[in-house]
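*Asks:* Turn this into a structure:
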Amino acid sequence: MTKTYIVDAFTMERFKGNPAAVCLIPEVLPDETYLKIAAEFNLSETAFPVPLDSSADYKTCSKFSLRWFTPKTEFPLCGHATLATSHVLFNEIGNINNEIHYETLSGTLKVRKDENGNVEMNFPKYELVELEELGPQQGYPKIAAPEFLMDVIHCVVPKTIPIVSALYAPEARFLIVIIDPNTTRSEFEALKLNSSRALELHDGSFVRDMSITLRPKNPLEQGFVDPSEEAYDYTCRCFGPWDGVNEDPATGSAQCAMAPYWAKVTGKKELYAYQAFPTRGAQFRIRLQDDRVILNGSSVTVLRGELRL
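*Replies:* Next up, the predicted model:
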């Protein structure tokens, strides 16, 4: 039997943030088995860390392979499931190391436990390009937007909400859509994805995930402040029907594309972001450092169990 956890990531409250399953299976399994396990949990991602030192276990090892699976496919980078995995290793298992390295499809990821008990993750920064037909020039390299793209965007954003511009991260196939900065939180949370239409229009070969984002002009009046009334630098929602996840409650990997954009707009190296998934919500403390994006977040365990293989 295998120790298994469900963790709410990027939150300090249970049943908020983004849930991920973490399975401590010390040997490598076939991809088909990983997919079956992920489908059984039916969460946006299930994480599978495996110790890379054969003489060490989950408590003593400092280097792991790490893979993430949605119910339908493997994902190359997942922030919230990395945070959940690190929370399990540091706080449930009591890993003795100050820093852990994960070997992943996106390269080596470094995480450490900070002085407040949160996990700090060192992620790659995604390079961005402009989509020529969608918005004013912003100093990025340009590519032509596919003909279907505006129709895909309107599967989430109604024509009543102005679209300011759109950017694209080719490496991750992330589409970033910047909308009217006057949009209120209630208007933003009211957005609904027409997933069947999005899948009919596009097969996921160009856009894998779509993030809708804005920087509120008046965060307090628009409702984009935390319980202490600290304003968010930007807010977002993330949709991925092409990966089998209609909407993700907290998407760390998407911040690797959005945070560099908003850092350029604001001139700030440290950002406070809010992912406005209705009824849950998630907060991100983000720091830009050279070509890396440093994400800091809290997690809470909501389930401890055993998986029978």
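*Asks:* Please make it C-alpha for all contacts and neighbour counts, starting now.
*Replies:* OK.
*Asks:* check contacts around T2.
*Replies:* Counting by CA atoms under 8 Å, 6 or more residues apart in numbering, T2 makes contact with 23-25, 306-309.
*Asks:* what helix or strand does L303 sit in?
*Replies:* strand 299-307 (DSSP states H and E).
*Asks:* Just the buried residues of that strand, please?
*Replies:* Across strand 299-307, burial judged by 16 or more other CA atoms under 10 Å covers 299-301.
*Asks:* what does it contact?
*Replies:* 1-15, 23, 83-84, 87-88, 118.
*Asks:* Among the residues you listed, which ones are in helices?
*Replies:* Counting by DSSP state H, these place 83-84, 87 in helices.
*Asks:* Looking at these, which one is closest to P71?
*Replies:* Taking CA to CA as the measure, P71 sits nearest to A84 out of the ones in helices among the contacts of strand 299-307, at 17.3 Å.
*Asks:* what sits up against stretch 274-290?
*Replies:* By CA under 8 Å, 6+ apart, the list of residues contacting stretch 274-290 from outside reads 10-11, 15-18, 188-189, 224, 232, 234-238, 247-251, 259-260, 263, 269-273, 293-297.
*Asks:* Just the buried ones out of the residues you listed, please.
*Replies:* Counted by 16+ other CA under 10 Å, the contacts of stretch 274-290 give 10-11, 15-18, 188, 224, 232, 234-238, 247-251, 259-260, 263, 269-273, 293-297 as buried.
*Asks:* Another for comparison:
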Amino acid sequence: MELLVRFIDAFTGYDCKGNSAAVIEVKLPLAEQLMQEIATKNNVSETAFILRTKNKYEIRWFSPLTEIDFCGHATLASAHYLFEEDIKLKKVVFTAKAVGDMTVEKHADGTILMNFPNQEPELVVTPPGPLLKGLSIEPAEVYCNAQAYFAIYNSEHDVQTLEYMTSELIKLAPRDVVVTALSQKYDFVSRYFWPANGGDEDPVTGSIHTGLAPFWARRLNKNALIAYQASERGGVLHCSVNHDKVHISGRAVSALCNSVTI
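*Replies:* Next up is the predicted model:
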């Protein structure tokens, strides 16, 4: 059987920017081992497998290393693919075990709006040693949610220039690490490191903004924010916080289509 693999750049309007995801629509469930083998071969941040069930799509995300509970950019890429396949389609619902139902809408200007659960982090009084050893600059504060440790900095320059030690950060598994600060051009900037789950630095991480957006919304006393993930490829995310939901929107660009035989 041959599966079509669509490679899509998410959270960008330009080729080879943002974060690349592979999207595979399947007609029947695949074995976990097979999905992992395909994701490892694709070797992008995430491969999303989507399966239509009645009026929604089951979605699962795999990095080259392991299955991921929640991935924003591959959800955006999956919606982009479905909207391109059916130009009349305006809304799609994805469902995943860890986060439940996620409604995604296409706007007239080409942006795609995703509705995710609010995953605001909580203060960590005593940060773990590997976190402090693994970052070249000591953070002003540390917060945490189920996904990652949040290292808060007073300077955007610190976020952009700090170095990280993979051998220390991997000890924080299953959690990853995000570093963040206020920004002059945007509301806030961040970088995301995930050696335990996918790789060293992720280009653009939609899921972590379900924690970053409510954190900075509280600090800035505003619910609508523009974020920039300051990786080499970079990406812009428009976020808004509404009680138990975080709305994240962005653009996506289809890069190429390939096939895999199973």
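*Asks:* which among the ones in helices among the contacts of strand 299-307 of the first structure gets closest to M210 of the first structure?
*Replies:* Ranked by distance to M210 of the first structure (CA to CA), those are led by L83 at 21.4 Å.
*Asks:* mind checking what that closest one lines up with in the second structure?
*Replies:* Using TM-score structural alignment, the equivalent of L83 of the first structure in the second structure is L76.
*Asks:* quick one: the strand holding L303 of the first structure to the second structure mean distance?
*Replies:* In the superposition against the second structure, strand 299-307 of the first structure averages 1.2 Å from its aligned positions (mean CA distance after the TM-score superposition for the first structure).
*Asks:* What residues in the second structure pair up with that strand?
*Replies:* Mapped onto the second structure using TM-score structural alignment, strand 299-307 of the first structure covers residues 252-260.
*Asks:* what about the helices in the stretch 151-262 of the second structure?
*Replies:* Per DSSP state H, counting those that start in this stretch, the stretch 151-262 of the second structure has helices spanning 156-161, 166-169, 209-220. These are given in chain order.
*Asks:* what comes up buried for the longest one?
*Replies:* Under the neighbour-count criterion of 16+ other CA under 10 Å, helix 209-220 of the second structure has 209-217 buried.
*Asks:* and if you look at the shortest one?
*Replies:* For helix 166-169 of the second structure, a neighbour-count test (16+ other CA under 10 Å) marks 166, 168-169 as buried.
*Asks:* how distant is that helix from the center of its chain?
*Replies:* Here helix 166-169 of the second structure is found 21 Å from its chain centre; the criterion is CA atoms, centre = their mean, to the nearest Å.
*Asks:* That one corresponds to what range in the first structure?
*Replies:* Alignment of helix 166-169 of the second structure against the first structure: residues 195-198, by TM-score structural alignment.
*Asks:* ok, average deviation of the matching stretch from the second structure?
*Replies:* Stretch 195-198 of the first structure sits 2.4 Å off on average (mean CA distance after the TM-score superposition for the first structure).
*Asks:* On the three-state scheme, C155 of the first structure is what?
*Replies:* coil (DSSP: H, G, I helix; E, B strand; the rest coil).
*Asks:* Quick check: it vs C23 of the first structure, distance?
*Replies:* 35 Å (CA to CA, to the nearest Å).
*Asks:* gap between the one helix or strand L66 of the first structure maps to and the chain center?
*Replies:* Using DSSP H and E, L66 of the first structure sits within strand 63-69. Distance of strand 63-69 of the first structure from its chain centroid, counting by CA atoms, centre = their mean, is 16 Å.
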